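In: Have a look; sequence and predicted model below, questions after that.
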Amino acid sequence: MSARTLVLRASSWAARSSAWLGRATDVHHQRFYRPALLASSTRSLYQRATYATKRSVADELLLTALKGEVDYELRDEAHKQGNIKGSARPFEVTDNPGTEEIILRRTYGNEEIAVTCILESQQPEEDEDLGEAHDEEGDEEEENDEASENRDVEVLHLNVTITKGERYPALEFECSFVSGGEEIEIESIAYLHSDSSQGKDDEIEPQEYTGPGFHSMQPNLQESFHKLLQARGLTSKVATYAIEYLKAKEHREYIRWLHNVETFFSS
């Protein structure tokens, strides 16, 4: 075999080897480097990171606002507590944190008296004559806005329960007192033999007669019930104290709520 033939065969073998290596390299490249998959994975990670960043920013903004509100309310707390004038005597105040009510308790002879107090802010209905005057003046919207800011009144709701040793029978008064008023208003009086809500399952209990409508009673009988409550210490002074106490309590409960929300998002 001539030297020329050997050279030609060697060149042909080298070309085939180079082509084979090229194909192998392409397969390896295609198998282990997939730009589309890498780009998709990168986008997913980026999106998750961006979402986490946005969520963290929102949380931080909320926490900052909560801390600022707590600081502001704490500075105002001493002023709120200082507004409580008088006392609940002869009652003792039961104040359970986390609730919106207080209970005034006392013993009167052989009676146990419990007064559950809840405060509500109400806006009375607008006087019709006043509304007509506003229309004539042409300033209805502006004056209504000013009036709505000044006409809100605080109404104390009182549930008075009187028992003698046992839970039942009981005499239950539903009352109300408007801040600045002169007398506690009685809305209804019920004589309760037992707790009607404790009936057997699937058993319909007959409706118990608890008493007449208070305002349907004779005026002298209504007056006698008013004097009965006053004799037991439930006066306008005690009601006024309860209003101021509940306003301060609402402020404390608001601060407690702010702390709870702050702790929830901080953990």
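Out: Looks like it arrived, so ask away.
In: From here on, just use CA atoms for contacts and neighbour counts.
Out: OK.
In: ok, residue 118 to residue 239 distance?
Out: Distance, residue 118 to residue 239, by Cα to Cα, to the nearest Å: 11 Å.
In: joint contacts of those two?
Out: Counting by Cα atoms under 8 Å, 6 or more residues apart in numbering, the residues touching both residue 118 and residue 239 are residue 156.
In: Any idea how far apart the tips of stretch 221-239 sit?
Out: Using Cα to Cα, one end of stretch 221-239 lies 22 Å from the other.
In: no, scratch that, I was asking about stretch 28-37
Out: Stretch 28-37 has an end-to-end distance of 16 Å (Cα to Cα).
In: just to revisit the earlier point, which of residue 118 and residue 239 has more neighbours?
Out: residue 239 (27 against 19; other Cα atoms under 10 Å).
In: and that one, what does it touch?
Out: 156, 177, 184.
In: And the strands in this structure?
Out: 92-94, 101-108, 111-122, 153-163, 170-178, 185-192 (DSSP state E).
In: Turn those strands into a markdown table, including distance to residue 206.
Out: Converted to a markdown table, the strands of the chain look like this (distance: least, Cα to Cα, whole Å):
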| stretch | distance to residue 206 |
| --- | --- |
| strand 92-94 | 35 |
| strand 101-108 | 31 |
| strand 111-122 | 27 |
| strand 153-163 | 23 |
| strand 170-178 | 19 |
| strand 185-192 | 14 |
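In: quick revisit: for residue 250, state which of the contacts of residue 239 is nearest.
Out: Distance to residue 250, by Cα to Cα, is smallest for residue 156 among the contacts of residue 239, at 13.5 Å.
In: Report the contact partners of that closest one.
Out: Residues near residue 156 by Cα under 8 Å, 6+ apart: 117, 118, 119, 120, 176, 177, 178, 179, 239, 242, 243.
In: follow-up on the earlier one: need the contacts of residue 239 in CSV with distance to residue 142, can you?
Out: Shown next, in CSV, are those (distance: Cα to Cα, whole Å):
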residue, distance to residue 142
156, 30
177, 30
184, 34
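In: Included below, for side-by-side comparison, is a second structure:
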Amino acid sequence: MSALRTVRSLAAASSRTLAQRSVIGGAQRSVLSCSTLARALQCQKQWAVPAVRAFSISARTQKEGASDVSLSQKLQEELNYERGSAQAGQPEFIKDFVNQGVWTIDDTLGNDEVAFVRKFGNETIRLLFSISDLNASESDREFEMEQRVEAGEEADPEQQTISPCRVQVIVTKSDTPGSMNIDTMCQDVGFLIEHVGFFNDALIGTEVTAEMDWKRRGLYSGPSFDHLDPEVQEEFEKFLDERGINEALAIFLHDYAEYKEQTEYVSWIEKVQKFVEN
């Protein structure tokens, strides 16, 4: 028991004894004298802990953290490097592609998805792809190459030179209901078909919304492409090639995806740095 608790116990006991009267065996009443009580109270006062205000620390309002300046500087260095290595304005290969007047490019800064659109007779053809899918494929390819190098394998000159990217080809007709959706893998050899689907309602096949995506999942859209007769597969490949969905477009699409990714990256640095500085 601490000294403070002992003194407090003595004081409490003395008070009770003073208020209590007891007669035992005819003995005289025993009371704690006032002087004794005074000494006990004085001792208690000596050991008492002085009153202290509750401990609290008010957070200092800061406009910026200690690391904000260094982070902003590094972002600026990265931004200067990317701007220095980037070509000013739109690259010539994109201008040449658009000037051909076959495909139009539907691309909004800040959006991950890009669409190439063209008319072919009474058809409207849309090629949809995502640059995040391209980045994921690039990471897988780099990891695979590292594994081969570690295993002592030599680079194969015939190995594909571009990273594969998933591209969905959506075909609709102005005078016929429904849509044909062709899932492909875009590589340097062209567009490899993985699946051909058909939807009676063109909105289900073309609208990129959560509601339509849910409806598509519950519908039968067609068999796996490799389950089709080889001659049918070959005709579908001709169908795409006739509409300009070929090796040349595959190479351009990959180059455009890299340009798009670079543009989005620079824009991301600019926005993040501005946010950190303010």
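Out: All right, it came through fine. Just so we're clear, the structure is a prediction, and the values are computed from it rather than from any experiment.
In: picking that back up, which of the contacts of residue 239 of structure 1 still touch in structure 2?
Out: Checked against structure 2 using both residues aligned by TM-score structural alignment, their matches' Cα atoms under 8 Å, the contacts of residue 239 of structure 1 keep these contacts: 177, 184.
In: residue range for the helix or strand containing residue 45 of structure 2 in structure 1?
Out: Residue 45 of structure 2 is part of helix 34-47, with elements assigned from DSSP states H and E. The counterpart of helix 34-47 of structure 2 in structure 1, using TM-score structural alignment, is absent.
In: Check which residues of that helix are buried.
Out: Of all the residues in helix 34-47 of structure 2, those buried under the rule 16 or more other Cα atoms under 10 Å are 37, 40, 41, 43, 44.
In: Please apply the same query to stretch 99-115 of structure 1.
Out: Using 16+ other Cα under 10 Å as the test for burial, stretch 99-115 of structure 1 gives 101, 102, 103, 104, 105, 106, 107, 112, 113, 114, 115.
In: can you check stretch 157-171 of structure 1 too?
Out: By neighbour count on 16+ other Cα under 10 Å, the buried set for stretch 157-171 of structure 1 is 157, 158, 159, 160, 161, 162, 163, 164, 170, 171.
In: from the residues you listed, which is closest to residue 205 of structure 1?
Out: Using Cα to Cα, the buried residues of stretch 157-171 of structure 1 come closest to residue 205 of structure 1 at residue 170, 18.9 Å.
In: which position in structure 2 aligns with the closest one?
Out: So residue 170 of structure 1 corresponds to residue 179, using TM-score structural alignment.
In: what sits against that match?
Out: Shown in contact with residue 179 of structure 2 (Cα under 8 Å, 6+ apart): 170, 171, 172, 173, 198, 199, 200, 201, 202, 205, 206.
In: on that earlier part again, would you point out the most distant pair within the buried residues of stretch 157-171 of structure 1?
Out: Maximum distance among the buried residues of stretch 157-171 of structure 1 (Cα to Cα): 23.3 Å, for 157 and 164.
In: show me where the stretch 151-278 of structure 2 has helices.
Out: Listed in chain order, the helices of the stretch 151-278 of structure 2 (DSSP state H, counting those that start in this stretch) span 202-206, 210-217, 230-242, 247-277.
In: Give me whichever of the ones you listed is most buried.
Out: For the helices of the stretch 151-278 of structure 2, average neighbour numbers computed from mean count of other Cα atoms under 10 Å are highest in helix 202-206, which has a mean of 19.
In: Summarise which helices and strands that one is packed against.
Out: Applying 3 or more Cα pairs under 8 Å, 6 or more residues apart in numbering; DSSP states H and E, we find helix 202-206 of structure 2 packed against strand 165-173, strand 176-187, helix 210-217.
In: May I see these arranged in CSV, with distance to residue 17 of structure 2 as well?
Out: As requested, those are exported to CSV (distance: least, Cα to Cα, whole Å):
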stretch, distance to residue 17 of structure 2
strand 165-173, 93
strand 176-187, 96
helix 210-217, 82
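In: right, and these - which one's nearest residue 13 of structure 2?
Out: Among those, helix 210-217 sits nearest to residue 13 of structure 2 (Cα to Cα), with 77.3 Å.
In: So which residues make contact with that closest one?
Out: With contact meaning Cα under 8 Å, 6+ apart, helix 210-217 of structure 2 is reached by 203, 204, 205.
In: Kindly indicate which of the residues you listed lies nearest residue 221 of structure 2.
Out: Of those, the one sitting nearest to residue 221 of structure 2 (Cα to Cα) turns out to be residue 205, at 9.8 Å.
In: show me what contacts that closest one?
Out: Going by Cα under 8 Å, 6+ apart, the list of residues near residue 205 of structure 2 reads 170, 178, 179, 180, 181, 198, 199, 212, 216.
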